[in-house]
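[1] my questions are about this predicted structure, shown below with the sequence.
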Amino acid sequence: MSTRERRILVIGMGAGDPDHLTLAAVKAMRRAEVFFVLGKGREKESLTRLRRDILDEHLSGPYRIVEAADPWRDREQEDRAGYTSAVHDWRRRRADVCERLIREELAPGGTGAFLVWGDPALYDSTLAVLEDIRARGTVDFDHEVVPGISSVSALAARHRITLNRVGRPVRLTPGRRLAEDFPNDDGDLVVMLDAQEAYTRLTGEGVWIYWGAYLGTPDEILVVGPLDEVAERITRLRAEARARHGWIMDTYLLRLQPEGGEG
């Protein structure tokens, strides 16, 4: 790496608990002079405040936070082709914003950072956005990734379970693919990004659910039990939490047998 080349750190912050930061993440944060934050509007201001709290707790030296508005994303597309196209369009516009921030707010030879919820390698766009910018060749930088504790790991820990069972697979899938991926060859499914409450369509299948929202935060909610018995409760809790906070992020594990049953 040239001494004049910019360095970008993509740092996993964990699922929400400030104690989820790894020592590697703290060390990486202390190397950065500027932190780039893409704000998601007033409804998610609490996430930006939590980032600032984490920085204040772990950094003693001077640093800057540079904020920009996260581009609008079309979330109305239902078919796979439309959804994929909408995501790629959003990422391109996100890359436009991040390219400008890196070029204008980080001097050559400097180190900047993106703080990513959970783990940067799992259902997050930051790495794809940076690859897009690098491919454009408009601003030179190198980047490295610091893994974080994902909401999936936090979910398993909070329910005191393992994600996989002996000799069986486990699959991670977005909510929109749940109908296609269930059942999972006698395995289990971890579901993320389920805005449509796809779990409600699996009642009557003998499924257990381990559900969690706002994992690692003071607002954390946990539910476990046979899906037939707890689906309505989860739906009600989701609606109440969304009304209270303006947003919700949840993750759940679906299991064809209750924990402990190896069949």
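    Yep, it's here.
[2] only C-alpha atoms from now on, for both contacts and neighbour counts.
    OK.
[3] check the secondary structure at the closest residue to residue 234 other than its chain neighbours for me.
    The shortest distance from residue 234 to any non-neighbouring residue, by C-alpha to C-alpha, 6 or more residues apart in numbering, is to residue 223 (7.2 Å). Under DSSP: H, G, I helix; E, B strand; the rest coil, residue 223 falls in the strand class.
[4] what segments of the stretch 51-200 of the chain are helices?
    With DSSP state H, counting those that start in this stretch as the criterion, the stretch 51-200 of the chain has helices at 80-105, 126-136, 151-159, 178-181.
[5] the ones you listed into TSV, with extra columns for distance to residue 191 and mean neighbour count?
    Output for the helices of the stretch 51-200 of the chain, formatted as TSV (distance: least, C-alpha to C-alpha, whole Å; neighbours: other C-alpha atoms under 10 Å):
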stretch	distance to residue 191	mean neighbour count
helix 80-105	17	16
helix 126-136	20	16
helix 151-159	9	19
helix 178-181	7	15
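[6] which one of those helices lies closest to residue 256?
    Evaluated with C-alpha to C-alpha, the helices of the stretch 51-200 of the chain place helix 178-181 nearest to residue 256, the distance being 13.1 Å.
[7] and the closest one, how far out from the chain middle?
    Offset of helix 178-181 from its chain centre (C-alpha atoms, centre = their mean, to the nearest Å): 21 Å.
[8] same check, this time on stretch 249-256
    Using C-alpha atoms, centre = their mean, the offset of stretch 249-256 from its chain centre is 15 Å.
[9] can you pull the buried residues of it?
    For stretch 249-256, burial by neighbour count (16 or more other C-alpha atoms under 10 Å) applies to 249, 250, 251, 252, 253, 254, 255, 256.
[10] quick revisit: run a quick neighbour tally on the residue nearest to residue 234.
    Residues lying near residue 223 (other C-alpha atoms under 10 Å) number 16.
[11] another one to put next to it:
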Amino acid sequence: MKTILVIGIGVGDPDQLTLQAVQALRRADVFFVLDKGREKADLRGLREEILRRHAGERPYRIAEAPSPPRDGAPADYRACVDALNEAKQAVFRTLIEGLAEGETGAFLVWGDPMLYDSTLRNLDALKAAGLAFTHEVIPGITAIQALAAAHRIPLNRIAEAVTVTTGRLLADGFPPGIASVVVLLDGEDTYRRFVGQDVEIFWGAYLGTARQILVAGRIDDVAEEIHRRRHAARAANGWIMDTYLLRRLPS
């Protein structure tokens, strides 16, 4: 039987890998890499550095395939995501079929596979379609954990809940009864909608890397700084991964 490891590798720092993740890297015969093109070559470089540090001295292979492109401004978001996942499943199938029986392949997933990542859903879909393999999941450090650590803050206030959401959903406002939200996948600077609403923000980009950028403060004071630095960094690097905690100030 073929085995697939889905390994959470943190958000950029090779030293953030857990001991369990390191042990999993040393089991894999083949590492699957979905190439996102020259613009995001840094992301590939970080994966290669993780393998150099942690995969051990034994021989292994890297199997590459182009990452399916995604429409940045779809008319129908859900239909776009469904089409993207179907394309990824076709790529995954080719990669897995390239394994010999008894071999172990590995997907290296940014952060943790459970948080806004499609790898597990796509593997489940392939299994349901009859592709034979077994798979294991190894958790990793998430952007949420890295953000809180970098700002030296607890995520929640005493006796309060925290909601994890996306920029697309935050555009409708804070969830009812919730004073703290962690926001991922925000390409529209949605935090700017909360200027004038007694909200504080803890923002971070390229968390865990040498390029890490952190900004924190009242949204009225720092929203434009975050906007400026975010867009300058994306223009300079060709990509950006960022997240933030928004919190209503006590009245």
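    Happy to help now that I have it. None of these values were measured; they are calculated from a predicted model.
[12] which one in the second structure is aligned with residue 91 of the first structure?
    Applying TM-score structural alignment, one finds that residue 91 of the first structure aligns to residue 85 in the second structure.
[13] alignment lookup: residue 27 of the first structure to the second structure.
    Checking TM-score structural alignment: residue 27 of the first structure goes with residue 23.
[14] quick one: its match and residue 138 of the second structure, what's the gap?
    10 Å (C-alpha to C-alpha, to the nearest Å).
[15] just the element for the match of residue 27 of the first structure, please.
    helix 19-25 (DSSP states H and E).
[16] thinking again about what came up before, so which of residue 23 and residue 138 of the second structure has more stuff around it?
    Between residue 23 of the second structure and residue 138, counting by other C-alpha under 10 Å, residue 138 is the more crowded of the two (19 against 14).
[17] show me what the more buried one aligns to in the first structure.
    Using TM-score structural alignment, residue 138 of the second structure sits opposite residue 146 in the first structure.
[18] didn't residue 156 of the second structure look like it was pressed against residue 162?
    Yes - with contact defined as C-alpha atoms under 8 Å, residue 156 of the second structure counts as touching residue 162 (6.1 Å).
[19] between those two, which contacts overlap?
    Taking C-alpha atoms under 8 Å, 6 or more residues apart in numbering as the criterion, residue 156 of the second structure and residue 162 both touch residue 180.
[20] using TSV, please lay out the buried residues of stretch 249-256 of the first structure together with distance to residue 41 of the first structure and secondary structure.
    Output for these, formatted as TSV (distance: C-alpha to C-alpha, whole Å; DSSP: H, G, I helix; E, B strand; the rest coil):
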residue	distance to residue 41 of the first structure	secondary structure
249	16	coil
250	19	strand
251	22	strand
252	26	strand
253	30	strand
254	32	strand
255	36	strand
256	39	coil
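[21] tell me which two of those residues sit farthest apart.
    Taking C-alpha to C-alpha, the two most distant members of those are 249 and 256; they sit 23.6 Å apart.
[22] now do the same for residue 171 of the first structure: its match in the second structure.
    So, by TM-score structural alignment, residue 171 of the first structure is matched to residue 163.
[23] which residue is the nearest non-sequential neighbour of its match?
    Using C-alpha to C-alpha, 6+ apart, the closest residue to residue 163 of the second structure is residue 181 (4.8 Å).
[24] roughly how far apart are that neighbour and residue 239 of the second structure?
    Residue 181 of the second structure is 24 Å from residue 239 of the second structure, by C-alpha to C-alpha.
[25] between the two, which one's more packed in?
    Looking at residue 181 of the second structure and residue 239 with other C-alpha under 10 Å, you find the greater number of neighbours at residue 181, namely 23 against 15.
[26] that older thread, out of the helices of the stretch 51-200 of the first structure, which is closest to residue 117 of the first structure?
    Nearest to residue 117 of the first structure among these is helix 151-159 (8.7 Å), distances taken as C-alpha to C-alpha.
[27] mean distance between that closest one and the second structure after superposition?
    Helix 151-159 of the first structure: mean distance to aligned residues in the second structure after superposition is 0.4 Å, counting by mean C-alpha distance after the TM-score superposition for the first structure.
[28] need the contact list for the residue nearest the centre of the second structure.
    Residue closest to the mean C-alpha point of the second structure, counted by C-alpha atoms, centre = their mean, is residue 110 at 4.5 Å. The contact partners of residue 110 of the second structure, taken as C-alpha under 8 Å, 6+ apart, are 8, 9, 10, 11, 12, 140, 142.
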